[in-house]
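Enquirer: Here is the input, now give the coordinates:
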Amino acid sequence: MSHGTTTLHRGRKAAAATLIAAAAIALTAYQDTEADAAGAPSTATGGTATGKYAFAPDRTAGDRCTTDHLKAGWGTDGGGRPDMHSDNQQTVGVWLKNTGSGDCTLAGFPGVELVGNSGPGDTFDLRRGAQQPVTVHLKPGEHTSFTFKVLPSLTGSEKRIEPGRVNITPPNEKKHLTLRWPFGGAVLDQRGATHPGSWVSPIGVG
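Expert: Below you'll find the model as predicted:
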């Protein structure tokens, strides 16, 4: 929490009683400012969401959810299992659960890196989609989810990646969570595409 610097403008010398009273008022005002800052509701662009996608007015939502206090898994409340034998764009769902002892918030896009089976350098970092992020509020034990899109590759002549695992980096974090890729198949490698068919959505959106 940051604090502004309070500058006391003093006038001409006054009686001792007046100075003591002024100092008491200034101290009270500073303490009130501290309490207001600590209890002020947080504001997020795009709205506020809670676990299980329920939306609510903005409010104080605790600290940011960190990688150390999150658990990840495949799927969403609406499904999210891709058919890697289809030639259509597929949706993959990932849930994130708050395993900490206190409330926390997630806001923005997660990092999604597909890691292939061909050795070092066989990776594909998905770009961000165009959706507007929201803030997701999670109580201990609650979960939320996000999705990402992939274009399956069905022919060996295409530039593609066969995922073995996926690294998930929560927003504003440097450490990632790793999930084994259980769906098989291959993803069309579009790292150089202007408008790739594989991209990631914000947490709690869609």
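Enquirer: use CA for all of it now, contacts and neighbours both
Expert: Noted.
Enquirer: wait, residue 92 sits on residue 147?
Expert: Yes: with contacts counted by C-alpha atoms under 8 Å, residue 92 reaches residue 147, the gap being 5.4 Å.
Enquirer: shared neighbours of those two, anything?
Expert: Shared contacts of residue 92 and residue 147 (C-alpha atoms under 8 Å, 6 or more residues apart in numbering): residue 80.
Enquirer: Have a look at those two and say which one is more surrounded.
Expert: Counted by other C-alpha atoms under 10 Å, residue 92 and residue 147 do not tie: residue 147 has more neighbours, with 22 against 19.
Enquirer: what's the spacing between the more buried one and residue 50?
Expert: According to C-alpha to C-alpha, to the nearest Å, residue 147 and residue 50 sit 17 Å apart.
Enquirer: Next, the second sequence, to be compared with the first:
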Amino acid sequence: MRVKKMPALAPILAAAGLSLTACNSSDGSSASANTSASTAASSSTGGKGSTSGSSSSDSSTGSSKGSELAARSSTSGSRCKTDHLAPSATATGTKNEIVVNLKNTGSSACSMHGFPGVQLVGPDGLGDTGPDAARTDVSASTVTIGPGEETRFLLHFIPDTSGSGKTYTRLSVTPPNEKVSEIVDLNDLAFTISASSGNAPDVYVDPVGYHVGSGK
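Expert: A predicted model of the protein is given here:
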């Protein structure tokens, strides 16, 4: 449309003898045309409007990611409490090793991280306690268990060979970051370790997270 207007203006400006003015007017028209063209190009290619739209899209994506992270956090559950965990001990199939299961008996998912506290208990009850299990160098990870699910940890021991060791029939287990313990009966998994305290521990515990699932 602008190209068609310029020839129509030329005869009028020439008749008025305003060639210089016509030249200036032509420059002004060109500048105006360039500005209009630039505006049109900006509109057709997106220009600043497109950039703003991109920012809006990025903001929306960020909001979506934030919502997703919030949803994940809400499903991870609060810290597992001793009152909502049922411990039990089973064999692993490996010599001198026991697996302790912690089943979530609560109505919602819960999480835990780190090493449990484990103290050996003799056949005479809580007054007949043995050493605390020492921690291994296995790295701990956060585990989340839903209602009815379990996480586990391994307990390793060095059996007595002197014939004068002490037999332990139960474990006092304290979940990570808890202060209340639960008693676990070892039944036929009872084991005997050296009765002397010594410098090197005879029982070691891994962090929770040996296995997560529903008893498999």
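Enquirer: And for residue 142 of the second structure, the neighbour number?
Expert: For residue 142 of the second structure, using other C-alpha under 10 Å, the count is 12.
Enquirer: wait, what's in contact with it?
Expert: Counting by C-alpha under 8 Å, 6+ apart, residue 142 of the second structure has contacts 111, 112, 113, 114, 209.
Enquirer: From residue 179 of the first structure, how far out is the aligned partner of residue 174 of the second structure in the first structure?
Expert: Under the alignment (TM-score structural alignment), residue 174 of the second structure maps onto residue 169 of the first structure. Residue 169 of the first structure is 11 Å from residue 179 of the first structure, where distance means C-alpha to C-alpha.
Enquirer: who's more crowded, those two?
Expert: Neighbour count, other C-alpha under 10 Å: between residue 169 of the first structure and residue 179, residue 169 has more, with 19 against 16.
Enquirer: Can you give me the distance of the nearest residue to the more buried one once chain neighbours are set aside to residue 119 of the first structure?
Expert: Distances taken as C-alpha to C-alpha, 6 or more residues apart in numbering put residue 176 closest to residue 169 of the first structure, at 4.2 Å, once the chain neighbours are dropped. Distance check for residue 176 of the first structure against residue 119 of the first structure: by C-alpha to C-alpha, it reads 19 Å.
Enquirer: more neighbours, these two?
Expert: Neighbours per residue (other C-alpha under 10 Å) separate residue 176 of the first structure from residue 119, with residue 176 holding more: 18 against 8.
Enquirer: from what I can see the more buried one touches residue 166, true?
Expert: No: counting by C-alpha under 8 Å, residue 176 of the first structure stays clear of residue 166, with 9.6 Å between them.
Enquirer: Run a quick neighbour tally on residue 206 of the first structure.
Expert: By the criterion of other C-alpha under 10 Å, residue 206 of the first structure has 12 neighbours.
Enquirer: For the first structure, just list every one of the helices.
Expert: Secondary structure of the first structure (DSSP state H): helices located at 16-39.
Enquirer: Residue 145 of the first structure reaches residue 92, doesn't it?
Expert: No: counting by C-alpha under 8 Å, residue 145 of the first structure does not reach residue 92; the two are 10.6 Å apart.
Enquirer: residues shared between the contacts of the two?
Expert: Joint contacts of residue 145 of the first structure and residue 92 (C-alpha under 8 Å, 6+ apart) do not exist.
Enquirer: before we move on, the earlier item: quick one: the residue nearest to residue 169 of the first structure from residue 133 of the first structure, how far?
Expert: For residue 176 of the first structure, the distance to residue 133 of the first structure equals 20 Å [C-alpha to C-alpha].
Enquirer: Next, the contact list for the residue nearest to residue 172 of the second structure when sequence neighbours are not counted, please.
Expert: Excluding the flanking residues, the one nearest residue 172 of the second structure by C-alpha to C-alpha, 6+ apart is residue 183, at 4.6 Å. Neighbouring residues of residue 183 of the second structure by C-alpha under 8 Å, 6+ apart: 87, 170, 171, 172, 173.
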